[in-house]
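>>> A predicted structure for the sequence below; I have some questions about it.
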Amino acid sequence: MNNANFSLPVPQARIAGSIAAGQHLLGWNVPPSELVHIPEHWLIYPEPEASVHYLLGIVYFGFFIASVVGNGLVIWIFTAAKSLRTPSNIFVVNLAICDFFMMLKAPLFIYNSFNRGFAAGHIGCQIFAFVGSLTGIAAGMTNACIAYDRYSTIACPFDGKVTRTKAIVMLLCVWLYTIPWGVLPLLEIWGRFVPEGYLTSCTFDYLTSTFDNRMFVGVIFTFSYVIPMSMIIYFYSQIVSHVVNHEKALKEQAKKMNVDSLRSNQNPANTSVEVRIAKAAITVCFLFVASWTPYAVLALIGAFGDKSLLTPGITMIPALTCKLVACIDPFIYAISHPRYRIELQNRLPWLAIKESVSDTQSVNTEATGQVNT
C-alpha cells in the first residue's frame, strides 16, 4: 500500500502521444509530482470533452444547494424547536449532519471539474475522500439506527421506546464504528484514498491488485455496506410483517363481530398510520439500496473482477447516486414529518406551507408521538 508500489508514468511521453492522436489522455495536465497518486488504470483513457466536466460541475452545484438548504433547515428546525427534541429525532439530526457535510465538500469537485481534472491535488483529494468516507458510512449506520428505533417503537410500543441516553450512546457507537474507516486509508495504514473516474472525485483505492488492498476492499465492503444494509432490511421487513399481521388480526376480529371494519374512519384519503409506515419503510430501504449498491458493485469489480469494465464515465454514475441520496434524505425523513412542517410554517411563513394543526395533532396522537419521528 505504499506509494513505492506504483510506477510513475512519464508525463512528457503521454502528452506527446496524445497530441499526435489529436486528443489528450486523462492526467495530461497533472504535475509529475502528483501523477504518483493516480492509479495508472485511469491514465490510459482519453480526457472527456470540456462540456462533460462543466455539466458534472453544474450538477454537483445543484446537489450542493439542495443538500445545504434541505439539511440545514432540518438541523436548524429539529434543534431549535422544543417539540422536536425527542430521542428519535436525534438520529434524524445526525443523518442530516452527515448529509450536510457529505455535500459540503462539493466545491472541491466543482473546482476540479471547471479546471478539467486533478486541480485540487493530493491534499484536496484526501480531504474529499476522508469526509466522504466518514459521512457515507455514518449515514448508513444512522439509517440502521433509525430503522431499529422505528421497529422497536412499532413492534414494542411500551417496552421498546428509545430513551435520550440510549440514543446518544447509539450515536457514539456509530461514530466509533465509522472513524477507523476514514483514518486507516487517510494515513495509508491500510488502504489509501485516490482519485477516480475523471480525476475530479476521490475515494478509497479499489484498483490496486495486492492482497492487502483486496482484503481492505472486502472488509470495508462488509462493514460499510453489508452490515448496515442487512440491519435496515431486517428491521424494516419486521415492521412490514408487524403491519401485515396487525391488519390481518383486525380483519379477522371484524369478521367475527360481523362488521366491515374495526376502524372508525374508512375514508380512503386518510390512510392508516400502519400503511404509511409500511410505505415509508419500503421507500427508505429502496433508497439506501439504490444509492449505495452501484458503488459497492463497482468496488468489488475493481478489486476482484474485470477492471476493463470500469471506464471513467461508468464510475462517475455511482459517485452521483451516492451524492443524490444526501439531497433526498431531508425530504424522506423530515419534510414528511407533520410537526416539522408546522415549525417551518411558523418560522418561515413566506414558504406558504399550509399545514392543518388539527390534522397534525391527530397524527401525533395516533402514532404515539414516535412513529413519524
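Great, that's in hand. These figures come from a predicted structure and were not determined experimentally. Residues are numbered from 1 along each chain as shown.

>>> drop to CA atoms for contacts and neighbour counts, all remaining ones
OK.

>>> Please, where are all the helices along the stretch 101-250 of the chain?
106-114, 121-155, 164-178, 180-186, 211-221, 227-256 (DSSP state H, counting those that start in this stretch).

>>> another structure for you, compare them:
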Amino acid sequence: MYEMENITDITGISDYYMWEQACDKEDVSAFATLLTTILNSFIFIFSIIGNGLVLWVLIAYENFESVTNVFIFNLSIADLILTLCLPFFIVYHRQGWIFGAVACKTFNALFSVGFYSGIIFLTFMTYHRYLAVVDPLSALKTRRPAFKIMTSIIAWFLSISASVPVIIFQVETKYAGFNRCEYNEKIPELVSNYQQNIFFLITFSVIIFCYFNIIKTLLKSQSQRNHKPVKLILVIVVVYFLSWSPYNIIMLIHSLNQQNIFKDCEFIKKIDYAKYVSEKIAMSHCCLNPILYAFVGIKFRRHLKNVLKCCCQCKHDALSTARHSSQYHCHNEDGSLY
C-alpha cells in the first residue's frame, strides 16, 4: 500500500483517493472483478442473441409504419450499444485499461449514450401510447414518416448531448500502478452523476403521469383495443425502472461519498459493493426486453416461431420456400410488434 504523503495532486481529486487508499478495498476489487467477469459474459451472450432476434423479426416480418415498432427498433439498438461495452469492462477489471485514451472516451461515451437513449425511447413510447389512448386525434399525426424520423433523431441527439461530460472529462490515468479510465476531476464526475439522477427522475415522472392518465381513461372505456399495447409497454417500463432505479440511488449515495461525507471505511465498502451489484442489475436489462416481448407480445412469439421454422427448413434445403412464406406473412400483418 502506498504512503498517503507520496500521492501527488495531479487530477484535483487526490483527497478522495488518499482516503480511498487509507481504506483497504482489495476485497471489494476482487469481488468486482469476479462479478463483472461472470455476469458481463452472460449478459453479453444473451443480449446479442435476444436483441439480434428482435431486430431480425422487425426487419423480416414487420413494417416500420408503426411508431412503436420504430421505438422498439431503436430501443434494441440502445441495448446493443450497452452490450458491446461489456467485454471491454471485463478486461478493464482484470488488467486495467489497456485499450488507450481514445477507447477510454469512446466506450464510456457509448455506455452513457446507451443509458440515455434507452430511457428517452421508453418515454417517447409511453407518451405515444398516452396520445393513442387519451387523445386519438393527435395520435394520428404521429403516423407520418417525418414524425418517426424526427423523434428518432431528437432522441439520439439528446443522448449524445447528455454524454458530453463523459466525452470531455473521461481520460486514461495511471494510479498506484493500475491504468484507469475515469474522470480527471471530481466536479465533472459529480455533475455527470447528478445529471443522470435528475434525468432519470424527470423521465419517470413523465412516464408516471402518462400511465396515470392512460389507466384512468381505459377504466372509463369499454374498448379492449388499446389494452394489449398498454400492457406490453407498462411491463417494459416497470422492468426498466426496477433495473435502473437501484443503480441511480446507489450512484447518488456514491456521489455523496466522493464529497467525503462518509468516514466509516466499512460503510464506504458496502457502498462500493452495492454499486457493483446494482450496476450488474442495470446492465442485465440489455437482455430482458426480448424476453418481455416473447412473454407478453403474441405477434412476437408467432414471428419467432416462424424464424425457428425457417432455420429448420434451411437445414432441409427449403430456404426459398420459407422466405416466400415469410414475405407473404409479413405483408399480411399490420400494426406493431405486439
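Now that the structure is in, tell me what you want to look at. Treat the numbers as computed from the prediction; the structure is a model and nothing was measured.

>>> one step back: could you dump the helices of the stretch 101-250 of structure 1 into a markdown table with distance to residue 272 of structure 1 and mean neighbour count added?
Listed next are these as a markdown table, based on distance: least, C-alpha to C-alpha, whole Å; neighbours: other C-alpha atoms under 10 Å:
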| stretch | distance to residue 272 of structure 1 | mean neighbour count |
| --- | --- | --- |
| helix 106-114 | 40 | 22 |
| helix 121-155 | 14 | 23 |
| helix 164-178 | 27 | 15 |
| helix 180-186 | 41 | 19 |
| helix 211-221 | 38 | 17 |
| helix 227-256 | 10 | 17 |
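
>>> okay if I get the ones you listed as JSON lines plus distance to residue 61 of structure 1?
Formatted as JSON lines, the helices of the stretch 101-250 of structure 1 follow (distance: least, C-alpha to C-alpha, whole Å):
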{"stretch": "helix 106-114", "distance to residue 61 of structure 1": "7"}
{"stretch": "helix 121-155", "distance to residue 61 of structure 1": "15"}
{"stretch": "helix 164-178", "distance to residue 61 of structure 1": "27"}
{"stretch": "helix 180-186", "distance to residue 61 of structure 1": "25"}
{"stretch": "helix 211-221", "distance to residue 61 of structure 1": "28"}
{"stretch": "helix 227-256", "distance to residue 61 of structure 1": "29"}
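
>>> nearest to residue 71 of structure 1, of these?
Among the helices of the stretch 101-250 of structure 1, helix 121-155 comes nearest to residue 71 of structure 1, with 12.8 Å by C-alpha to C-alpha.

>>> tell me what that closest one is packed against?
helix 87-104, helix 164-178, helix 180-186, strand 193-196, strand 201-204, helix 227-256 (3 or more C-alpha pairs under 8 Å, 6 or more residues apart in numbering; DSSP states H and E).

>>> Next, the angle helix 87-104 makes with the second one.
Using axes from the mean of the first three to the mean of the last three C-alpha atoms, to 10 degrees, one finds that helix 164-178 of structure 1 and helix 87-104 are set 30 degrees apart in direction.

>>> just so I know, which of the helices of the stretch 101-250 of structure 1 lies nearest residue 63 of structure 1?
Among the helices of the stretch 101-250 of structure 1, helix 106-114 comes nearest to residue 63 of structure 1, with 8.2 Å by C-alpha to C-alpha.
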